[in-house]
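Asker: How does the following fold in three dimensions:
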Amino acid sequence: MSNKISDTQVSGPAKFGTFGGVFTPCTLTILGVIMFLRFGQVVGQSGIINAVLIVLAAKAITTLTTLSLSAIATNTRVKGGGAYYLISRSLGVEFGGAIGILFFAAQAISVAMYIIGFTEAFAVTFPQWADEFTAIASLVNVGVFLCVYVGAGWTIKVQYFILAILVAAIGSFYVGAIQDFNPDYLRANLSPHYLGGENWFTMFALFFPAVTGIMAGANMSGDLANPSKSIPTGTLLAIAVTAVVYLSQVFLLGSARSPDELTANNMVIRDIALWPIAITAGVFAATLSSALGSMMGAPRILQAFARDEIFRSLRFFGAGSGLTNEPRRATVLTFAIAQVCIVLGDLNAIAPIITMFFMITYGLLNLATFYEAVTKNPSYRPTFRYSHWMTSLAGTLGCLGVMFLVNWIWATVSILFIAGLHWFIRSREIESRWGDLQSGVIFERARKALLKLEVEAYHPKNWRPIIMALSGTGWTRSHIPIYGHWLTSGHGMLTLAQVVSGDIEDHAERRDRYEKVLRNFIAKEQLEAFPAVTCNAILSDGIEALIQCSGIGGLRPNTVLMGWPRDQSRAEAFGANIRLIARMNRSILAMRFLSHRGDDSDDHSDVDEHWKVPAGTIDVWWRGMENGALMMLLAHLLHQNPGWRDNPIRLLRVVENEEAEQEVRKHLIELGASSRITIVPEVIVSSRSPAQVIAEASRSAAIVLLGFQTPDEGNEMELYQRMEWMAGDLPRVLFVDSAGGMALES
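Answerer: Down below sits the predicted model:
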């Protein structure tokens, strides 16, 4: 993704501090419409004890999430986008993209929820306007939109005034509730009084949006002077203050009115207050401030999301306006979404949906922090010290559990929606420009697995092909890496290796160039392989270095795959090399393909040809367990590839007289049964030379596997001539010299 639009903030007016930029918007968003219009219903139906548990459970989740938020916010340079920015930079572009859409939608829909709450209060206060509900809500939406469209600086100043009204309203309620204290109401409200279809979890779902304002400050991250300091301090302080307000309101509401009145009267707080007009003003102020906070936050999420160009069609919304980089295009879209929800929705229907959206966002934020901590990534060095991987994990599980307890259908739909977005973004193979912790997670898993593998006792049952293929550049002998891929795909590991002739001091750049060529070959042919290149003046020294230094722990190569000499002049060097490999206790596979015999020039034309699976059988010529066990396993691994499924494995053996035929056939059948490999046994009775028998029996085979023994020094030419005689004119032969370590019966 190209970064066409800079996310660097343009210098301008002074940015906001902790109180104005975080504490005030968080507090005003938390103490909003639910507190004034629905909290009485929560207390009336749930009872005081359960209402306290609802508040504590909700606050526990938001507190754990804030600890995670604070850890990530103090571990990186926070730019615009709030939770989207933090999650995308930790969990990667797929989760970031999915949560960007979901969190923006949650914030945009929240605008409608708060405006609907304001309009409900307005209709109760001025009944003559009750029939114009949608029109009034739409006008308020326009007003909130215009206020935010002007700029965040103006909106923050408005919020100071709203905060003062809110404090006066809460104070008025406290005085009135204390005066109306009734012990009979207190006793009656201790136990729950749920209406039909309602329970603790539905009340939790109704209340939870009242605590979701913790992201209001983080959403303003791009407009904060010191986000890494302001976000933790301001958010935690807002949580603490609002927790005291809610818990005290539980007892005051339960002591001042009967359960029926608390449940039925949406404006019960106004009726309790000493100065009802203050509550009316407070409702108007709180709902408007919450709407303003969401109207400010949602566009900034969309702006940051659009600038990352995960979906290029959204780039239009990444533009900023003025010195303060206001996201005015995104603000218009937020207004439009809120207006649609105002026309279609109601407060009780919207609240549970927003609960799910926020729960997923909080859960992923906790998950991001958990992974950052548990992977022990050296770059994870938060200055906030009160977050631990256990608190992050508890926050993740808490969010997930509450989602399903509240409404398992909506929870499932939300998770499937996130999974679908994740899959869609992943399928587009979008590469992020930022570092995320996915590689750190993979590294930590690999590290632990390697350490565990190191202390586990080895058993032949667990033998897997870890093949080092001496493939050159890959292009020149493409049959070697392709067959190496077939032999290891899904079962083992493949390394494509090349020895560059020369001194490392003189050819360092050349080595890097050859490694890049190998990487390009691996990527183009979609191989599951790793490249390895070394510089050595002598080929055998390079092979020895590769074998000794490649791999780690239990993942060192146990098999070397190489080409068979093209002509007799290379036989002695080949014999010396395989003798070196055998001394290092590695199995040897040598491929003899007649189609590859020719010049040494680079030729890409044969790559596609070698991917074509030849017709015929996979012939294993059995001469005993010494090489036979590995030959059988290699034939089985080759047959496991989808393209080779129609190539049956034949297990062949030559006997000189018919009396031995039945016994040998029985032995071959038992071999297939004990190894659990499907074979076609074939015993050939013949007194002719092995070369003649093999040439005739395997002339239509797709590939032939023949065993050999590494020659002693001085016998290299004899080995070459004998195996050439055995292979004859067969087009594809794999010579095998096993170092052991596997067992067919395991």
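
Asker: C-alpha only now, for contacts and for neighbours.
Answerer: Fine.

Asker: mind checking which helix or strand Thr369 is in?
Answerer: Assigned by DSSP states H and E, Thr369 belongs to helix 347-374.

Asker: Kindly apply the preceding question to Val560 instead.
Answerer: Per DSSP H and E, Val560 falls inside strand 559-563.

Asker: tell me what that strand is packed against?
Answerer: Here strand 559-563 touches strand 466-470, helix 479-488, strand 587-593, going by 3 or more C-alpha pairs under 8 Å, 6 or more residues apart in numbering; DSSP states H and E.

Asker: Let's compare: structure for the following, please.
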Amino acid sequence: MAKNKNRGYGFGTTPVFLASISTILGAILFLRFGYAVSNAGLIGTILLVLIAHLITIPSALAISEIATNMRVEGGGEYYIISRSFGKIIGGSIGISLYFARAISVAFYMVAFADAFRPINQYLMTKSGIWIDLRIISLLFFGLITWIQLWKGANMGVNILWGVFLILIASIILFLFGKALPGTVPVPLTFKIKGADPMFKVFAIIFPAFTGMAAGVGLSGDLKKPERSIPIGILSATITGMFIYILVAIKLHSSAPMSLLASDPLVMSKIALWGPIIPLGLAAATISSAISSSIVAPRILQALGNDNVLPGKKINRFFAKGKGKVNEPVNATAFTVLLVILFILPGSLDFIAQLITMFFIITYGILCWISFLEHMAANPSFRPVFHTKWYISLIGGIMSIIVIFQIQPIYATLAILLMFIIYRLILYSHKDENELSTLSQGLIFQITRWLKIISQRNSKKLKPYGWRPSVIAVSKDTFERISIVDLLRWISYRHGFGTLVHFIQGMLNKETAEKAVEIKGELVKLVEKGGAGIYVDTIVSPSKKSAVAQIVQLSGVSGLDNNTLLLEFPKEDPSKIDDVIDAAKFALSVRFNILILRSSSRHFGYKSRMDIWITDKKYRNSNLLILLAYIIKGHPDWREAQINIFVAFPESEIDENVTNLKKIIESGRLPISFKNIRPVSFNPQKQTIESVVEEYSETSDLVIIGFNSANLDNMKGEMVKYNKLNDLLFVSANENILII
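Answerer: I've put the predicted structure just below:
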């Protein structure tokens, strides 16, 4: 075959079909399908075949879809997964897939030796000689190894032609065989006495259907993988399904149930020419071994090329190839040692169940990738071949169900091993730990729909369902972080916070680049502090114009913004003018206004919070109490005591305290009545400022309401309270209820 410089051997569609169908029609078909029919009945067996294909067909469709959307290189399933989920996740799955493929070679070789059991029995009868079947496995595996190391994949594919013809001949001769003496018609649901449970039967026969993706492993050697992969694996999967159903029907009608259960080679007694069945078994297992032995080293080579394995030397070693087609010599040599290690014990059951777990997990991952690609609606995802999202979803869900139905312990071990491998790769590739395009697209779609749904339902929101959606605007974010801390406390669980860093100036290339740079620093700042808030920047000539733009923007969370948070330092009252001018724009859109007067004490020990209620109309009371409750919910303030001071002239104090207790009780807020502190004062002799200072001088945060209608007069009020530290002025411009 002509060699393509960029596409290895430049295979067409036929090798993909041959590799897949030769692996699907494997040892289970010839050795254990009679057992399935006798233990599950004909209807039960067909049902199990269909259940299995609820995984394999969606997987075949998913592989086809993803493969026709990208330029598929060497590594097959590994390439598809890693280029969709990233090399960290893809690498962990690729390593486990490599071991599954490599160990499956041992499985096929041990099963291959069973084809020589009749010869062994003949030799034992005639001469008393019994050949250890493991020797046969090792000898034929040596032959396969020689083919791979010295002749390459091209020779392996040529052999696939021969074994495929034997497979077809054995199946045809079996299907045209005659019923055995003593065969009587039985109901379609008939089972032998003491039959095994359905899912135990399923666990034994499912490895028969795991060969679907064998042809994908040739991706690096295909001339047109975007065409060959869909046609090859889909045709092999559907062909295999019909062959298994036909074989089940023939077994049910051609042999007694007791013989199906006891004789693994019962097919040889039904076939027109009996010896063709052991030959077919040998052909099936040797072809499956060839397919996996071609694929496994290429997966390992692809892992080395992507530098996924630990250590540069190890990656270079396995990435090394031979000749113009880059034959994976080192990867093949390592695979040989691994296969021999698993051939020597000769235990089929353990190997079969273990590799089945890895294969089903791989199929499930592929289905989930296809499903997520549909959900993400990435415009770059434009496959030539299309499937439906719900088909991939069915395959993904069925994969999860089936692995735990087959063997919960092996399923748990397989998933745990994959997680450990993932963590090891992540540890050695810390710089590559980023969201892939797929994840970003999915998050985008979820956010988009949530925002749309939230906006459509916004008119239905009631005053008692209020939650804070706060925009904090500051020019001095990095110099004074009090505003950042207050924002993260308010938005911890019950609300959403957006921090906007104001950059003064005109928007141009220089300021735009500065904004991008500062935004990156903001992300690091809030990430380091564990703050769950959104950050952004804005370039504007003045703070006033910046706020005018910001309050018109829709909320990032899908919830409309409803509160503006501004800040100025206690030590520099000259900044109050900018704050008040900016706050006026919040009134235009009926925003609640929070103005923090920060101090060098930086909220002290966060052990005491004082609320002062002085307005007879209780215009701000609900918001004051809710904010205190929300802030206390943050771990930083969890041990804090909330004091509610009700300050009125003596003649009005009892009535106002009673009203306040009703608000707290109806709202089921975790505030003890003993913390409600009535404070009566004589307005003729005392100012409210002096009263607040007297009681709250040592408080870590004092919250006071103000009337936004008097915003122009607030500058004089904000410079008062000299004895207090961090002080939050609050004006509620929404109807907020506590019930």
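
Asker: so the strand holding Val560 of the first structure matches what in the second structure?
Answerer: The aligned range for strand 559-563 of the first structure in the second structure is 563-567, by TM-score structural alignment.

Asker: mean deviation (superposed) between the matching stretch and the first structure, please.
Answerer: When the first structure is superposed, stretch 563-567 of the second structure averages 1.4 Å from its matched positions, counting by mean C-alpha distance after the TM-score superposition for the first structure.

Asker: any idea of the angle the longest helix that the first structure contains forms with helix 347-374?
Answerer: Taking DSSP state H as the assignment, the helix of the first structure that covers the most residues is helix 39-73. Computed by axes from the mean of the first three to the mean of the last three C-alpha atoms, to 10 degrees, the angle separating helix 39-73 of the first structure from helix 347-374 equals 30 degrees.

Asker: So for Val211 of the first structure, what's the nearest residue that isn't a sequence neighbour?
Answerer: Ile30 (5.0 Å; C-alpha to C-alpha, 6 or more residues apart in numbering).

Asker: pretty sure Val499 of the first structure is in a helix, no?
Answerer: No - counting by DSSP: H, G, I helix; E, B strand; the rest coil, Val499 of the first structure is not part of a helix but strand.

Asker: Tell me, how many residues neighbour it?
Answerer: 25 (other C-alpha atoms under 10 Å).

Asker: quick revisit: enumerate every residue touching the residue nearest to Val211 of the first structure.
Answerer: Neighbouring residues of Ile30 of the first structure by C-alpha atoms under 8 Å, 6 or more residues apart in numbering: 209-214, 242, 290.

Asker: now do Phe16 of the first structure
Answerer: 223-225.

Asker: among those, which ones are buried?
Answerer: Among those, those classed as buried by 16 or more other C-alpha atoms under 10 Å are 223-224.

Asker: counterpart of Leu31 of the second structure in the first structure?
Answerer: Looks like Leu31 of the second structure aligns to Leu37 there (TM-score structural alignment).

Asker: Leaving out chain neighbours, which residue sits closest to its match?
Answerer: Counting by C-alpha to C-alpha, 6+ apart, Leu37 of the first structure lies nearest to Asn266, which is 5.0 Å off, once chain neighbours are set aside.

Asker: Next one: the one you found from Val43 of the first structure, what distance?
Answerer: 12 Å (C-alpha to C-alpha, to the nearest Å).

Asker: cool, Leu453 of the first structure as well?
Answerer: Leu453 of the first structure is 56 Å from Val43 of the first structure, by C-alpha to C-alpha.

Asker: circling back to that earlier point, which secondary structure elements does the helix holding Thr369 of the first structure sit against?
Answerer: So helix 347-374 of the first structure, by 3+ C-alpha pairs under 8 Å, 6+ apart, packs with helix 39-73, helix 82-91, helix 93-125, helix 200-207, helix 389-406, helix 408-427.

Asker: need these in JSON lines with distance to Tyr371 of the first structure and mean neighbour count, can you?
Answerer: Shown next, in JSON lines, are those (distance: least, C-alpha to C-alpha, whole Å; neighbours: other C-alpha atoms under 10 Å):
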{"stretch": "helix 39-73", "distance to Tyr371 of the first structure": "11", "mean neighbour count": "25"}
{"stretch": "helix 82-91", "distance to Tyr371 of the first structure": "8", "mean neighbour count": "26"}
{"stretch": "helix 93-125", "distance to Tyr371 of the first structure": "13", "mean neighbour count": "25"}
{"stretch": "helix 200-207", "distance to Tyr371 of the first structure": "28", "mean neighbour count": "22"}
{"stretch": "helix 389-406", "distance to Tyr371 of the first structure": "8", "mean neighbour count": "21"}
{"stretch": "helix 408-427", "distance to Tyr371 of the first structure": "18", "mean neighbour count": "16"}
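
Asker: Generate TSV for these, with distance to Ala702 of the first structure as supplementary columns.
Answerer: Shown next, in TSV, are those (distance: least, C-alpha to C-alpha, whole Å):
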stretch	distance to Ala702 of the first structure
helix 39-73	57
helix 82-91	46
helix 93-125	43
helix 200-207	65
helix 389-406	54
helix 408-427	36
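
Asker: right, so of those, which gets closest to Phe316 of the first structure?
Answerer: Nearest of these to Phe316 of the first structure, taken as C-alpha to C-alpha: helix 93-125 at 15.2 Å.

Asker: For Gly82 of the first structure, give me its contacts.
Answerer: By C-alpha under 8 Å, 6+ apart, the contact set of Gly82 of the first structure is 215, 218-221, 300-301.

Asker: Can you tell me how far it is from Leu364 of the first structure?
Answerer: Counting by C-alpha to C-alpha - Gly82 of the first structure and Leu364 of the first structure are separated by 13 Å.
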